[in-house]
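In: coords below, sequence missing:
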């Protein structure tokens, strides 16, 4: 038995999923983890490793289908890949049987629910960002340097007494930040 666990943010805890998989018979040494990665993205290192570890006769165990995929096409692709390899999919203790019409129906319903939940999360996030922007709270990424620091950086760079790398190190920023500050000062002056 091979286990796979995933949480979408770094703040979330994997303990409940790990304990559930161990209770289902998965050895702690064969648990593959994706921490802070969304299920909507198929390119996840832990998932890739778990799928690569699966051999004919193995069982891939996840607590719920939405831990494996957040879109119905991805869930189907993963299930089909496992079926071709001769690997059984265990969803929280229930074995998925691709030859059973009822099993396929339930799998598709679970996949649609997972996709629906992901769509709701995206919609709520967009709504929250629109409200924050309307209230003036969403201003984007804050600048690395204050106006006076940027002016001082540009003056040092223009004086030619320091290289771009030295100016960047002095202010604790990347060289690209120095280039952008100089470019902004040139377009304003």
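Out: Happy to help now that I have it. Computed from a prediction, not measured in an experiment: that's the story for all the values here.

In: contacts, neighbours, all on C-alpha from now
Out: Will do.

In: ok, which stretches of this structure are strands?
Out: Counting by DSSP state E, the chain has strands at residues 2-7, 31-35, 59-62, 88-91, 94-96.

In: For residue 156, find the nearest of these.
Out: strand 31-35 (42.8 Å; C-alpha to C-alpha).

In: could you check the angle strand 2-7 makes with that closest one?
Out: Relative orientation of strand 31-35 versus strand 2-7 (axes from the mean of the first three to the mean of the last three C-alpha atoms, to 10 degrees): 10 degrees.

In: circling back to that earlier point, can you say which of the strands of the chain is nearest to residue 134?
Out: For the strands of the chain, the distance to residue 134 is smallest for strand 2-7, at 30.6 Å, taking C-alpha to C-alpha.

In: ok, and here's another one to check against it:
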């Protein structure tokens, strides 16, 4: 019976040190901690989680500091819970250990997962509201074009002559072909 740890943070600017230390304090050996860095909990493609789930064996315990580090949606928690149950593995959220094969454990997972999903949905809603307010105030302009106005005009002139291919223009202006196409398309839609 071994403890396998899993830690995750959503952005590369965040640090896993606190989670690693908490897992270590909960009795997980450092070489048995699997991590995902820069991946959201709603993204099911998490290599560190897959490694942790592959590492657990019957009788082991998967340890996470909080449920939202493991998953952010009810379906995801259920899928992970089903995997753990099929393998005969328990889940520890901090110091509390839950058995996904136990009816109370299943109920607990569903309730906590519902709150985790609700919290993620609230965050998305607040982000969208903030972006709408910023846009209304004219503070959100999107990504700046790679070419200046003057460069864009010159690109259009050169393209209209027919003497330069898209690849030539991309090379001359040191941009990708996609940027050349976007620049030309902006001119047509304007």
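Out: Cool, the structure landed. Computed from a predicted structure; not experimentally measured.

In: And the TM-score, once the two are fitted together?
Out: Between these two chains, after superposing, the TM-score reads 0.88 (TM-score structural alignment, normalised by the length of structure 1); 188 aligned residues with a C-alpha RMSD of 2.1 Å.

In: if we can go back for a sec, now render the strands of structure 1 as JSON lines, adding distance to residue 152 of structure 1 and mean neighbour count.
Out: Output for these, formatted as JSON lines (distance: least, C-alpha to C-alpha, whole Å; neighbours: other C-alpha atoms under 10 Å):
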{"stretch": "strand 2-7", "distance to residue 152 of structure 1": "44", "mean neighbour count": "24"}
{"stretch": "strand 31-35", "distance to residue 152 of structure 1": "41", "mean neighbour count": "20"}
{"stretch": "strand 59-62", "distance to residue 152 of structure 1": "55", "mean neighbour count": "25"}
{"stretch": "strand 88-91", "distance to residue 152 of structure 1": "59", "mean neighbour count": "21"}
{"stretch": "strand 94-96", "distance to residue 152 of structure 1": "64", "mean neighbour count": "15"}
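
In: With distance to residue 104 of structure 1 added, can I get the ones you listed in JSON lines?
Out: What follows is the strands of structure 1, written out as JSON lines (distance: least, C-alpha to C-alpha, whole Å):
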{"stretch": "strand 2-7", "distance to residue 104 of structure 1": "21"}
{"stretch": "strand 31-35", "distance to residue 104 of structure 1": "25"}
{"stretch": "strand 59-62", "distance to residue 104 of structure 1": "17"}
{"stretch": "strand 88-91", "distance to residue 104 of structure 1": "12"}
{"stretch": "strand 94-96", "distance to residue 104 of structure 1": "8"}
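
In: Go through those and name the closest to residue 110 of structure 1.
Out: That would be strand 88-91 among the strands of structure 1, by C-alpha to C-alpha, at 10.2 Å.

In: which part of structure 2 lines up with that closest one?
Out: Residues 90-93 of structure 2 are where strand 88-91 of structure 1 lands when matched by TM-score structural alignment.

In: Against residue 129 of structure 2, how distant is the most centrally placed residue in structure 2?
Out: When C-alpha atoms, centre = their mean is applied to structure 2, the residue found nearest the centroid is residue 40 (2.5 Å). Using C-alpha to C-alpha, to the nearest Å, residue 40 of structure 2 is found at 20 Å from residue 129 of structure 2.

In: Over to residue 103 of structure 2?
Out: On the measure of C-alpha to C-alpha, residue 103 of structure 2 and residue 129 of structure 2 end up 39 Å apart.

In: Just give me the neighbour total for whatever residue of structure 2 lines up with residue 58 of structure 1.
Out: For residue 58 of structure 1, the aligned position in structure 2 is residue 60, judged by TM-score structural alignment. Around residue 60 of structure 2 sit 18 other residues, with neighbours defined as other C-alpha atoms under 10 Å.

In: Residue 180 of structure 2 now?
Out: Residue 180 of structure 2 has 25 nearby residues by other C-alpha under 10 Å.

In: What's it aligned with over in structure 1?
Out: Per TM-score structural alignment, residue 180 of structure 2 is aligned with residue 178.

In: Spatially nearest residue to its match (excluding sequence neighbours)?
Out: Distance criterion C-alpha to C-alpha, 6 or more residues apart in numbering; nearest residue to residue 178 of structure 1, sequence neighbours excluded, is residue 168 at 6.2 Å.

In: Test my guess that the one you found contacts residue 174.
Out: Yes. Using C-alpha atoms under 8 Å, residue 168 of structure 1 makes contact with residue 174 at a distance of 5.6 Å.

In: Which one's more surrounded, those two?
Out: Set side by side, residue 168 of structure 1 and residue 174 show more neighbours around residue 168, with 19 against 14, by other C-alpha under 10 Å.

In: And the counterpart of that one in structure 2, how far from residue 184 of structure 2?
Out: When structure 2 is aligned by TM-score structural alignment, residue 168 of structure 1 is paired with residue 170. Noted for residue 170 of structure 2: a distance of 12 Å to residue 184 of structure 2, by C-alpha to C-alpha.
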